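Asks: Attaching a predicted model along with its sequence, questions to come.
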Amino acid sequence: MKFATKAIHAGQEPDPTTGAVMTPIYQTSTYWQKAPGDHKGFEYSRGTNPTRKALEDCLAALENAKYGLAFSSGMGATDTVLRLLKPGDEVITGNDLYGGSYRIFTKVYEKYGIKFHFLDLSKPENILPHINENTKLVWIETPTNPTMRIIDIEGVAKITKQHKLILTVDNTFASPYLQNPMDLGADIVMHSVTKYIGGHSDVVMGALLVNDDQLYKDLWFIYNACGATPGPQDSFLVLRGIKTLHLRMKAHCENGEKVARYLKNHPKIDKIYWPGFEDHPNHDIAKKQMRGFGGMVSITLKGADLQETFRVASSFKVFTLAESLGGVESLINHPTTMTHGSIPKAEREKVGVTDNLLRLSVGVEDIDDLLADLEQALS
């Protein structure tokens, strides 16, 4: 089954009671049992819910995985992976990643004796000197947030398999339409479903996708025991959003490329980050492991201080200054005071997340309106 067909049909059958084509919202906390233990797979909605199960099966199909788990947020999904660890374990991750991931790594789990190594992962072999008997997990995101660094998933996976480490890939920026880390050797794929998968800025959700039976059982135990699971209304909204994922991603990619090329030589732009440019670091890897370059573009403003950067960020009329990304509407974000504010300034600046950097989530509006908005805001 091809992607577009899976997006519309995977995990979803007509309702057996009414024949409804759309998966019903099973707004119930508990389920009738004919006898104790005779519950047809559904007991209590923290652990299982038919609407959520349809979504999880659909997400698994989109990532070419056996199992899916949906969470009440992307951070809930991230937290569940980290709960596989114990004090003394070590994690290898990138030095350019989402501020919320950095925050939970350093402010929450380091307190429990888990050590994190933040590395330049532009080359997979950079991992090798940091692997020891305590290393249990490698966590990567690609493209990275917000400088769009590309990490070779297949190259990293070869190393993690050799050393029996769990490889988790945050696939939020690419979406399953553009990239499938499971096919490249990942053990766990994580999504902030809030972003491209939901696609309409009206729901907060996360997901984990896995193939290994035991790993799924371990994650499901934490998922059920700790309870960071979403309700049926949110699950319904995401199922509805997924039905147009392939159409939206095509439009995001088309507009993203036009915006990136327009800004490439703009006199007010110092640097531009978009993996579709041939001079973008690891562009060849992006071409190999992705089916398009997405709708995320980051820029630094030439000679701009914080005040001027704020002025530009606040001058847009079509782009909305806001947190998040991946919705049909175009958003602009100032990472150092918004999504990456929890990362110390010195650490941010090492990887290029400076005060004059802005991150664009290019939506699916008419491209002429987006370009005109960029021109007036930058003037």
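Replies: Received, thanks.
Asks: Could you use CA atoms for every contact and neighbour count after this?
Replies: Noted.
Asks: Tell me which residues are up against the longest helix seen in the chain.
Replies: Secondary structure assigned by DSSP state H gives helix 245-264 as the longest helix of the chain. Surrounding helix 245-264, the residues in contact under the criterion Cα atoms under 8 Å, 6 or more residues apart in numbering are 3-4, 7, 177, 196-197, 199, 269, 272, 274, 276, 292-297, 328, 362-364, 367, 370-371.
Asks: quick one: which of these sit in strands?
Replies: Within the contacts of helix 245-264, residues falling in strands by DSSP state E are I269, I272, M296, V297.
Asks: circling back to that earlier point, out of the contacts of helix 245-264, which sit inside helices?
Replies: In this view, the contacts of helix 245-264 that belong to helices under DSSP H are F3, A4, A7, Y177, I367, L370, L371.
Asks: Please name the nearest non-neighbouring residue to the last one.
Replies: If you skip the residues right next to it in sequence, L371 has V259 as its closest partner in space, 6.7 Å away by Cα to Cα, 6 or more residues apart in numbering.
Asks: ok, and here's another one to check against it:
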Amino acid sequence: MSEQRSKADHDRWQGFSTKAVHAGFDPDPQTGVVNVPIYASSTFAQDGVGGLRGGFEYARTGNPTRSALEASLAAIESGTYGRAFSSGMAATDCMLRAALRPGDHLVIPNDAYGGTFRLIDKVFTQWGIEYSVAPIADPAAVREAMRPSTKLIWVETPTNPLLNVGDIAAIAELAHAGGAKLVVDNTFASPYLQQPLTLGADVVLHSTTKYLGGHSDVVGGALVTNDEELDVAFAFLQNGAGAVPGPFDAYLTMRGIKTLALRMERHSDNAEAVAEFLSGHSAVSHVIYPGLAEHPGHAVAAKQMRRFGGMVSVRLAGGIEAARDLCSRTEVFTLAESLGGVESLIEHPAAMTHASTEGSELEVPADLVRLSVGIEDAADLVGDLEQALA
């Protein structure tokens, strides 16, 4: 169902916002409802043995609300197949199990998300999977990290939390030359700012909890691809392992997608203002934001992204104590994990989201603070940081 609907949507509409608002669901012919209903049913009546009405039998296998979300996800990522999961980590787990077998090898960023690293390092290595780390901003280093057994290159761009930028087209080319697949975690950029499948990636992954849902009220994940064989594997694991979103979760995520373009423009506007303010502050030793001309990945980001997003990281001149102090003093920025919601958040990655990387090659600097810049008034955000740094 999701494949047919997304293909039709691609044919009908070219604009991103039109797809975001309409893809996945047409007004119901009987009632005229313009918004996708929440089909709160675990089971579906059949027209005779094996006669599935609308293709649905049991909600773990498929649900109309989830199918609508999956079609929307495929459309906004310019993909053919979309699969929704109960969390971003559930999508990550499915991706790894679909692509890798004992003895296989993958390459991950040297500053990957802590949860991704933890799953690979603590779980998949027990099953005979090996991994290497590489700075994804350097395609030559990624190539050097590959082996004959490399089956997957895992890229975040921008990365979490150091906001490094990988050249998706260049890495896709070297991955395919080595017989590997490229998966891009597009969570930080969102489909509005960046479309990895159009740049050569094989799979796009999202924590839909973040910018796609956008309101800090739902947890979810997604995989989108044009590769039918991979999608068959995703569908089998999605059903067989059962890490699927409920219909209300799917509804909330789809509702968030409708305003994604508007929100990402505001997130980007505000992040630019915050980055500019912090760049001139004496308490800050380094501002990390791809939109700044001095960012080493600025040119690549400008090439493959529509804008530079809502995430800003900073290193404090006063070290770890200054970083912790900043996190405790903000009033508009809320001290919390996660990101991508309408409200601004602040966190200390070394002690929070990336604590699992301590002592590893991926350990993050102790003086680093990560900001998820929301859609509030920019003057209030800047003012809040100004008083917190005073």
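Replies: Received the coordinates, thanks. None of the values given here were measured: they were computed from a predicted structure.
Asks: Save the ones in helices among the contacts of helix 245-264 of the first structure as TSV, and put in neighbour count and distance to I242 of the first structure too.
Replies: Rendered in TSV, the data for these read as follows (neighbours: other Cα atoms under 10 Å; distance: Cα to Cα, whole Å):
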residue	neighbour count	distance to I242 of the first structure
F3	17	11
A4	17	9
A7	24	6
Y177	23	10
I367	17	23
L370	21	24
L371	17	27
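Asks: What is the nearest of those to I127 of the first structure?
Replies: Minimum distance to I127 of the first structure across those is 27.8 Å, recorded for Y177 (Cα to Cα).
Asks: OK, contacts around the alignment partner in the second structure of that closest one?
Replies: With TM-score structural alignment defining the correspondence, Y177 of the first structure maps onto Y192 in the second structure. Taking Cα under 8 Å, 6+ apart, we find Y192 of the second structure in contact with F16, I76, L260, A261, M264, R306.
Asks: Got a PyMOL select line for the buried ones in these?
Replies: In PyMOL, selecting the buried portion of these, with burial taken from 16 or more other Cα atoms under 10 Å, looks like this:
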select buried, resi 16+76+260+261+264
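Asks: of all the contacts of Y192 of the second structure, which comes closest to S67 of the second structure?
Replies: Distance to S67 of the second structure across those (Cα to Cα) is lowest for I76, with 14.4 Å.
Asks: for L69 of the first structure, helix, strand, or coil?
Replies: Reducing the assignment at L69 of the first structure to three states with DSSP: H, G, I helix; E, B strand; the rest coil gives strand.
Asks: The second structure: which residue goes with that one?
Replies: Applying TM-score structural alignment, one finds that L69 of the first structure aligns to R83 in the second structure.
Asks: Relative to T43 of the second structure, how far out is its match?
Replies: Distance, R83 of the second structure to T43 of the second structure, by Cα to Cα, to the nearest Å: 20 Å.
Asks: burial of F117 of the second structure, as a residue count?
Replies: 22 (other Cα atoms under 10 Å).
Asks: Confirm for me that it is in contact with T357.
Replies: Yes. F117 of the second structure is in contact with T357 according to Cα atoms under 8 Å; the separation is 7.4 Å.
Asks: how many neighbours does the match of L69 of the first structure have?
Replies: The number of residues packed around R83 of the second structure, counting by other Cα under 10 Å, is 24.
Asks: can you give me the helices in the stretch 1-150 of the first structure?
Replies: In the stretch 1-150 of the first structure, the helices defined using DSSP state H, counting those that start in this stretch lie at 3-9, 50-62, 74-82, 99-103.
Asks: Between those, which one is closest to L237 of the first structure.
Replies: Evaluated with Cα to Cα, those place helix 50-62 nearest to L237 of the first structure, the distance being 9.7 Å.
Asks: For the residue nearest the centre of the second structure, which non-adjacent residue is closest in space?
Replies: Central residue of the second structure (Cα atoms, centre = their mean): T187, 1.8 Å from the mean position. Counting by Cα to Cα, 6+ apart, H206 is the residue found nearest to T187 of the second structure once chain neighbours are left out, at 4.9 Å.
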